[in-house]
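> Okay, predicted coordinates and the sequence, questions at the end:
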Amino acid sequence: MVLSVKKSLYKKLLENLSTEPFTVTFWDGTVTQYNQGVPEFHIAIHQPLDTKLLAEDPMLAFAEGYMDKRIEVDGDLEYIIESIFNQQGSILNQPLALRTLKKFKSTGKKQSKDNVAHHYDLGNDFYKLWLDETMNYSCAYFQSAEDSLYQAQKNKTHHILKKLNLQPGQKLLDIGSGWGYLLIEAAKEYGVQALGVTLSEEQYKQTKRRIEIEGLQDQVEVKVMDYRELIKEGTTYDRIVSVGMLEHVGHVNIPTFMEHTNHLLKDRGVALLHCITGLVEVEGNAFLNKYIFPGGQIPSVRELVDGMSQNDLRITDMESLRLHYTITLRHWKRNFEENLGAISQQFDERFIRMWRLYLSACAANFTCGISDLHQFLVTKGPNNELPMTRDYLYE
């Protein structure tokens, strides 16, 4: 009787799961088809999921079911998730609107470092297996469909550096500098003095190694430091860049980030902020927060713009790279799958299934436009020296 009640609950939940026809095999061997037409994919539920969690957060329940092999899918995982995201009423497509910021506390410096370590300190050897040679772990820029991931990441880096309109001798600050590729390219190609800050010990070690290999110790520096500590040093910068870091700040800390950017930037200085964005403020995804990016929240365009305007950061350019991120993620997925042998020597099968789900869901997310990726070019106060057209970006 209990099992039949559970199965009826699943059938109800699955009725509006996807836009495509699909079949489900339940733990008792019975098969049900949903939607008319030839099935595009198949789901096998080998064991019932936690009923309480299923009621509270179906997305997390299904994600953990997949990770633990209680659920298997027959079909392209990204395509399946995309069909779920396209179904507006799907139980797995219900983002929670952020009604108030009061329940969120400002993330302390120790917590921020722990959150970063959870993801970025998995080991440089792991990331080297599926990122490209630049070790860029952010949206690439595909100037043509034939671009390799390596070429597209180089494109992205130099697209950013051109937007900044760097001049020899200027001071550049990179907040969340990753594995250091942008810092080094800025120093080599534009003759700037560059400082990068990161909370990841692994990224710090790799960046230090790269600086030494390039012989740029007098021009490039990297520190393990929370960006909120930089004001104490009293240094201001001609240019500031931050790539893929604002997603870790949290809604409540956006004003703090913009305030610090204002204080660290010289008058008429230029900053480029590259981050995932949403249309509206939503609470962090439970699966991503629990397993992938603790403390992560996608900022909305409007809260970013409001934070900028409150700190005299004037937008001179704003560009969406949403579809570039879909392609980037597909490259990462392919690299990840092609290196499963080496990855399985470092991590167990649950981790592999978790990351497969993460990369596939992110690709579907950008294809469906649930999230976007924007580059904001801002100046501190009016700057009359930047080129008046975008022609200089493509010379």
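Arrived safely.

> CA only for contacts and neighbour counts going forward, please
Noted.

> Regarding this protein, what is its longest strand?
Across the chain, the longest stretch assigned as strand under DSSP state E is strand 265-277.

> Buried residues in it, which are they?
In terms of neighbour count (16 or more other CA atoms under 10 Å), strand 265-277 has its buried residues at 265-277.

> And for stretch 144-162?
149-158, 160-162.

> between the residues you listed, which is nearest E338?
E338 lies nearest to L149 out of those, by CA to CA, at 14.7 Å.

> hang on, that closest one packs against D132?
Yes - between L149 and D132 a contact is recorded at 6.4 Å, counting by CA atoms under 8 Å.

> joint contacts of those two?
Shared contacts of L149 and D132, defined by CA atoms under 8 Å, 6 or more residues apart in numbering, are absent.

> residues touching the closest residue to E133 other than its chain neighbours, list them.
Residue nearest to E133 in three dimensions, not counting chain neighbours: Y150, with 6.4 Å by CA to CA, 6 or more residues apart in numbering. By CA under 8 Å, 6+ apart, the contact list for Y150 reads D132, E133, T134.

> Please list only the buried members of these.
D132, T134.

> Next, format the contacts of Y150 as JSON lines and append secondary structure and distance to I231.
Below are these laid out as JSON lines (DSSP: H, G, I helix; E, B strand; the rest coil; distance: CA to CA, whole Å):
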{"residue": "D132", "secondary structure": "coil", "distance to I231": "34"}
{"residue": "E133", "secondary structure": "coil", "distance to I231": "33"}
{"residue": "T134", "secondary structure": "coil", "distance to I231": "30"}
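
> now the contacts of Y150 as a markdown table including distance to S83?
Converted to a markdown table, the contacts of Y150 look like this (distance: CA to CA, whole Å):
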| residue | distance to S83 |
| --- | --- |
| D132 | 29 |
| E133 | 33 |
| T134 | 33 |
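
> mind checking which helix or strand G65 is in?
helix 58-67 (DSSP states H and E).

> chain center to that helix: distance?
Relative to its chain's centre, helix 58-67 lies at 20 Å (CA atoms, centre = their mean, to the nearest Å).

> Next: stretch 207-223.
Taking mean C-alpha positions (CA atoms, centre = their mean), stretch 207-223 and its chain are 26 Å apart.

> List the buried residues of that stretch.
Neighbour counts over stretch 207-223 (16+ other CA under 10 Å) mark T207, K208, R210, I211, L216, Q219, V220, E221, V222, K223 as buried.

> which SS class is H119?
What DSSP: H, G, I helix; E, B strand; the rest coil gives for H119 is helix.

> The residue nearest to E133 belongs to a helix?
Yes - checked against three-state DSSP, Y150 lies within a helix.

> give me the number of residues near the closest residue to C139 other than its chain neighbours?
Spatially, and ignoring its direct neighbours in sequence, C139 is nearest to Y325 (4.9 Å; CA to CA, 6+ apart). Close neighbours of Y325, defined as other CA atoms under 10 Å, add up to 24.

> quick one: contacts for Y325?
Residues counted as contacts of Y325 (CA under 8 Å, 6+ apart) are C139, A140, A363, F366, L373.

> and here's the other structure:
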Amino acid sequence: MVTIDAGRTDAAAAAIRHHYDIGNEFYRLWLDRSLSYSCALRETAYDTLELAQENKLAHHLNAIDAGSARAVLDIGCGWGAVLRRLSGRHGVARSVGLTLSAEQAEYVRAQQYSGVDVRVEDWLHYRPEGKFDGIISIGAFEHFARPDDSAEEKIRVYREFFSRCREWLTPDGALSLQTIAYANMNAAQANIFMKQEIFPDAELPTLSEITAAADGLFEVCAISNGRLDYAWTCAEWARRLKAERPAATELVGAEAVARYERYLKLSAMGFRMGKITLYRLVLRPYRSGYFAARGDRVA
């Protein structure tokens, strides 16, 4: 198992708190009812934000066959939209959610979902008590690397993530991953405002880095591009925040509201122009025979 320096995990936690701990009530003003703060999935042009977020959640739950799962791990669980459905709709006996936001963890715990354990813990520090039938990670992968990482260092960190997920999954388990990624832009061209004011110490992957890191560990069974879905989602969030501007200003102040409105509009533009994109991947562990054939050590 690769050793990752403590400074990396401390920086990731600080960056998460910077963005997400502005307050649950602020996010409640402009997110949908499920408090899903990630790209929605539109199936028709008439989908509302609420329906599109339900579509997104269903995509990930179906990808891991949640209806048959006994244990599921949600890495970057947010305000618990996935955990709620695992507990209620699918009756999963054991669901674990990892977040680095104390505000999010407090919110999820207050819901008292049956069979759900939420932890303020980095995946690098997590040690599971047993195997999982499925792992879902939505919007956390963007926080694993740092802006000063080389491509080789990014792949090393991503490979550590995939190695642990493979170790934590049952042989027939699946990983459903959703992440923003660089598309027709590289890190040097990224917007300074976004890097410094919105997501400090975060770094996006590229598709080639993701696949290189997963090579030999996971088979990529499905991949889809949700770039235009995310452009629409960010535009919807911006519209809803603008409509709630007086209430939002009372909660967090005019400067913070203006910062978020700018970030949402810039994000929508970036997705629309193809500078950044959104990938949804479904991955399954390679069988041990694959490694034996290659002469690799099986973990």
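Received it, and whenever you're ready, just let me know what you need. Note that this is a predicted model, so its numbers are computed, not measured.

> Give me the TM-score for this pair.
TM-score for the superposed chains, counting by TM-score structural alignment, normalised by the length of structure 2: 0.85, backed by 272 aligned residues with a CA RMSD of 1.9 Å.

> what residue of structure 2 takes the place of the residue nearest to E133 of structure 1?
Using TM-score structural alignment, the partner of Y150 of structure 1 in structure 2 is E50.

> what's the distance between the equivalent of L329 of structure 1 over in structure 2 and G270 of structure 2?
By TM-score structural alignment, L329 of structure 1 lines up with C234 in structure 2. From C234 of structure 2 across to G270 of structure 2, the span is 10 Å (CA to CA, to the nearest Å).

> So if I had to pick from those two, which one is more boxed in?
Taking neighbours as other CA under 10 Å, C234 of structure 2 and G270 compare with C234 leading, 25 against 21.

> quick one: contacts for N136 of structure 1?
Listed by CA under 8 Å, 6+ apart, the contact partners of N136 of structure 1 are Q153, G178, W179, Y181.

> no, scratch that, I was asking about H18 of structure 2
H18 of structure 2 touches F199, counting by CA under 8 Å, 6+ apart.

> okay, now the corresponding residue of structure 2 for G108 of structure 1: neighbour count?
Matched to structure 2 by TM-score structural alignment, G108 of structure 1 sits across from R8. Other residues within reach of R8 of structure 2 by the criterion other CA under 10 Å amount to 14.

> still on that earlier bit, reformat the contacts of Y325 of structure 1 into a markdown table and put neighbour count next to each item.
As requested, these are exported to a markdown table (neighbours: other CA atoms under 10 Å):
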| residue | neighbour count |
| --- | --- |
| C139 | 25 |
| A140 | 24 |
| A363 | 25 |
| F366 | 22 |
| L373 | 23 |
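
> Specify which member of those is nearest to L199 of structure 1.
For these, the residue nearest L199 of structure 1 by CA to CA is C139; the value is 20.2 Å.

> in structure 2, what residues pair with the longest helix along structure 1?
Counting by DSSP state H, the longest helix found in structure 1 is helix 349-367. The alignment of helix 349-367 of structure 1 onto structure 2 (TM-score structural alignment) covers residues 254-272.

> which residues are contacting that stretch?
194, 198, 227-228, 230-235, 237-238, 241-242, 245, 248-249, 276-277.

> rerun that using 7 Å as the cut-off
Stretch 254-272 of structure 2 has contacts (CA atoms under 7 Å, 6 or more residues apart in numbering) with 194, 227-228, 230-232, 234-235, 238, 248-249, 276-277.

> residue contacts, T235 of structure 1?
The contact partners of T235 of structure 1, by CA under 7 Å, 6+ apart, come to L264.

> any idea what it aligns with in structure 2?
In structure 2, T235 of structure 1 lands on G130 (TM-score structural alignment).

> Tell me the secondary structure at its match.
coil.

> re earlier: I'd like the next helix or strand past the helix holding G65 of structure 1.
strand 71-74.

> tell me which residues in that following strand are buried?
I71, E72.

> which residues does V282 of structure 2 contact?
Applying CA under 7 Å, 6+ apart to V282 of structure 2 gives the contacts A63, A174, L175, S176, L177, V220, C221, A222, I223.

> just checking, the fourth one touches L281?
What that stands for is S176 of structure 2. Yes - contact status for S176 of structure 2 versus L281: in contact at 5.9 Å, counting by CA atoms under 7 Å.

> For M194 of structure 2, which non-adjacent residue is spatially closest?
Y263 (6.8 Å).

> how far away is that neighbour from A235 of structure 2?
On the measure of CA to CA, Y263 of structure 2 and A235 of structure 2 end up 10 Å apart.

> what does A69 of structure 2 give?
Taken as CA to CA, the span from A69 of structure 2 to A235 of structure 2 is 35 Å.

> Same question for L251 of structure 2.
According to CA to CA, L251 of structure 2 stands 22 Å off from A235 of structure 2.

> Who has more neighbours out of these two?
A count of neighbours by other CA under 10 Å puts A235 above the other of L251 of structure 2 and A235, at 19 against 15.

> where's that one, which helix or strand?
Element membership of A235 of structure 2 [criterion: DSSP H and E] is helix 227-243.

> Where do the strands of structure 2 begin and end?
With strands called from DSSP E, structure 2 shows them at 71-75, 94-99, 116-120, 132-138, 169-182, 218-225, 276-285.

> Can you check which of the ones you listed gets nearest to T206 of structure 2?
The nearest among the strands of structure 2, by CA to CA, is strand 169-182 at 5.3 Å.

> in structure 1, what residues pair with that closest one?
Under TM-score structural alignment, strand 169-182 of structure 2 corresponds to residues 265-278 of structure 1.

> Run through who's touching the matching stretch.
By CA under 7 Å, 6+ apart, the residues outside stretch 265-278 of structure 1 that reach it are 164, 236-247, 298-301, 371-383.

> Report the contact partners of the residue nearest the centre of structure 2.
Closest to where the C-alpha atoms of structure 2 average out (CA atoms, centre = their mean) is G139, at 1.9 Å. When contacts are counted by CA under 7 Å, 6+ apart, G139 of structure 2 touches S38, G76, Q178, T179.

> Please tabulate these in a markdown table, including the columns distance to G97 of structure 2.
As requested, the contacts of G139 of structure 2 are exported to a markdown table (distance: CA to CA, whole Å):
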| residue | distance to G97 of structure 2 |
| --- | --- |
| S38 | 16 |
| G76 | 7 |
| Q178 | 16 |
| T179 | 17 |
